[in-house]
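Participant: below is the sequence, then the predicted model.
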Amino acid sequence: MNSHVPMPSMGVLYLSEGSQKFQLTRHAPSEDLRFFVKHYWIVTWDLTGQPPYLQDVFPNPCVNLVIEPGKSGIFGPAKAKFSYLLQGQGCVFGVKFKPGGFYPFLRRQVTGLSEHPIPIRDVFDVDAAQAERDILSRKEERQMVELAEGFLRPKLPGKDETITLINDIIDRIRDETDITRVDHIAECFGLSVRKLQRLFHQYVGVSPKWVIQLYRLHNAAEAAERGRQPDWLKLSMDLGYHDQSHFIKDFKAATGKTPEEYARRNA
């Protein structure tokens, strides 16, 4: 797999297996778009004469603008594992905005995009079908990126420093694995729990509690992938689950497997 930006901590599940079926590249945005855009991603595959392949993607707290034949749109943070069926030959192009980075383009609460994606034309002056033809027909990936940046730039908003705050908060959640409660992260940044929740619903589209749980579940999944056996009971208690069954349900929603099934697959 090639990459032009550092790999994020969350993304494709079972990547070593999937990389035999498709190619995933990521490209850094131009300087003027870097405040809002995390990276561009491109998935290509050629399974001609081979069985279809179902690839699972771990949820993350980002909005994605997706260019795909007949299915283009703007999608909010997924609240559960997303599965994509790769078959035949194809290409999908995506713009991954930083957490909170899409809000200034949308100018309304991001909450709701997860359940109700919107057409690209609702935000940017571009016809989805034309964008599909223009971008997906290019052989050079840098040309794809330049075309996408061409329709992002005319709508470029002013910088909103709340985005910086939100990304600092999410980076802290990602890096400090002992953070398991909303009041803990709120205290770290001198915010009330209520204000923190309001900011996340407005800018990110999901709750801070969901983001904390997501990263801790991903930490556990990563440990299992590396052959380490997490203490599932301790993790579920640390995250505030009153019984392990609810923890198992959320883990399965995020990965498609129960903790034990996930550990066995990576054994």
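Facilitator: On my side now, so go ahead.
Participant: every contact and neighbour count from this point should use C-alpha atoms.
Facilitator: Fine.
Participant: now do the buried residues in the strand or helix carrying Glu149.
Facilitator: Glu149 belongs to helix 141-152 when assigned by DSSP states H and E. Buried residues in helix 141-152, counting neighbours by 16 or more other Cα atoms under 10 Å, are found at Glu141, Met144, Val145, Ala148, Glu149, Leu152.
Participant: check it against this one:
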Amino acid sequence: MLWPEAGTDVFEAGRLPVPEPLAEVAAYYWWVAWRRGDQTPFRQEVLSHPVTHLTIEAAEGGVLHGLPVPAALVHGLVTRVFTVDLPVAGRVAGVAFHPGGLAALLGRSVGDLTDTVVPAEEVLGGGVGPLAERVLAEDDDAARRDAVVAFLGEVLAPRLEEVRADTGYRTVREAVTLMRAREHVALGQVAERLHVSERTLQRLFVRYVGASPLWVLRRHRLQDAVAALDTGEGQDLAALAASLGFADHAHLTRAFTQVIGVPPSHYRAGR
């Protein structure tokens, strides 16, 4: 079954690990499946992580992201809130790459993929054509995961040693690990820990991630801000701004509003 049967609202989601050696470039397999009981489309909004995805998507009505589905698609890094108008029912199975993982796998920059969703053939070649049919024919997500892993494993095999020897990719991975830690609020701190210059990080992140290292750092701090507000920690917005490395409350408000669409005070109030 491609998506849940008609009835009440259903939204299913989950993750599964990916095996070695694919774990060199891919973080995990994930899926979502949904159906609206009242037969109305709806809008989903997510403050996404700075990574790329290979997805296999199907939906009632045959269109997602303005592209025909079922299809295998590649999602580049999203610099804004990821917004998608979902039809009544559908299913998405995907692999999230490590930051820089897709660039390492392909041996090229992924900067051209930022803020885009494109047919996977444009990125991974013609061999990806049958993948959507193969994945969606499976009955459970473990089997779907295995089908995606098998395909990506074939892509990775001839480049595996190059990926393992790619020092630029390793530097990006290590930098992002540091950026995820809330105590790192300035790019200089990250560069110092890695014994590289900020200019080197800039060059590597543009190639491997598709955004500047400062943007990635700020995205993680904005995610921390959202998480703090969701759990009721952000009553003192000035203190929250300081803890996240923003110069003051106004700088946090400006950055938060630019990405989320409302000031943190409105978000906290549920508006």
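Facilitator: Here it is on my side, so go on. For clarity, every value in this text was computed on a predicted model and none was experimentally measured.
Participant: need the TM-score from the superposition.
Facilitator: TM-score of the superposed chains, computed with TM-score structural alignment, normalised by the length of the first structure, equals 0.81; 244 aligned residues with a Cα RMSD of 2.4 Å.
Participant: can you pull out the helices in the stretch 101-250 of the second structure?
Facilitator: Secondary structure of the stretch 101-250 of the second structure, counting by DSSP state H, counting those that start in this stretch: helices at 101-106, 121-124, 131-136, 141-156, 160-164, 167-180, 187-194, 198-208, 213-230, 237-243, 249-260.
Participant: and those helices, which is most packed in?
Facilitator: Sort the helices of the stretch 101-250 of the second structure by mean neighbour count, taking mean count of other Cα atoms under 10 Å, and helix 101-106 sits at the top with a mean of 24.
Participant: and for the counterpart of Val110 of the first structure in the second structure, the neighbour number?
Facilitator: Superposed on the second structure with TM-score structural alignment, Val110 of the first structure falls opposite Val110. Per other Cα atoms under 10 Å, the neighbour tally for Val110 of the second structure reads 24.
Participant: what separates Val110 of the second structure from Val18 of the second structure, distance-wise?
Facilitator: 22 Å (Cα to Cα, to the nearest Å).
Participant: which residues touch the counterpart of Lys81 of the first structure in the second structure?
Facilitator: Under the alignment (TM-score structural alignment), Lys81 of the first structure pairs with Val81 in the second structure. When contacts are counted by Cα atoms under 8 Å, 6 or more residues apart in numbering, Val81 of the second structure touches Glu45, Val46, Leu47, Ser48, Val259, Ile260.
Participant: how about the contacts made by the match of Val110 of the first structure?
Facilitator: Gly76, Leu102, Ala103, Val206, Arg207, Tyr208, Val209, Gly210.
Participant: recalculate using a threshold of 7 Å.
Facilitator: The contact partners of Val110 of the second structure, by Cα atoms under 7 Å, 6 or more residues apart in numbering, come to Ala103, Arg207, Tyr208, Val209, Gly210.
Participant: now do Gln109 of the first structure
Facilitator: Residues counted as contacts of Gln109 of the first structure (Cα under 7 Å, 6+ apart) are His201, Gln202, Tyr203.
Participant: if I look at it, how far off is Pro61 of the first structure?
Facilitator: Distance from Gln109 of the first structure to Pro61 of the first structure, by Cα to Cα: 14 Å.
Participant: can I assume Lys96 of the first structure sits in a strand?
Facilitator: Yes - under DSSP: H, G, I helix; E, B strand; the rest coil, Lys96 of the first structure falls within a strand.
Participant: that one reaches Val37, doesn't it?
Facilitator: Yes - between Lys96 of the first structure and Val37 there is a contact under Cα atoms under 7 Å: 6.1 Å.
Participant: which residue packs closest to Ile163 of the first structure, ignoring adjacent ones?
Facilitator: Distances taken as Cα to Cα, 6 or more residues apart in numbering put Gly100 closest to Ile163 of the first structure, at 5.4 Å, once the chain neighbours are dropped.
Participant: three-state assignment of that neighbour?
Facilitator: Put simply, Gly100 of the first structure is coil when judged by three-state DSSP.
Participant: report the contact partners of the equivalent of it over in the second structure.
Facilitator: Aligned against the second structure by TM-score structural alignment, Gly100 of the first structure finds its counterpart in Gly100. Shown in contact with Gly100 of the second structure (Cα under 7 Å, 6+ apart): Tyr169, Val172, Tyr208, Val209.
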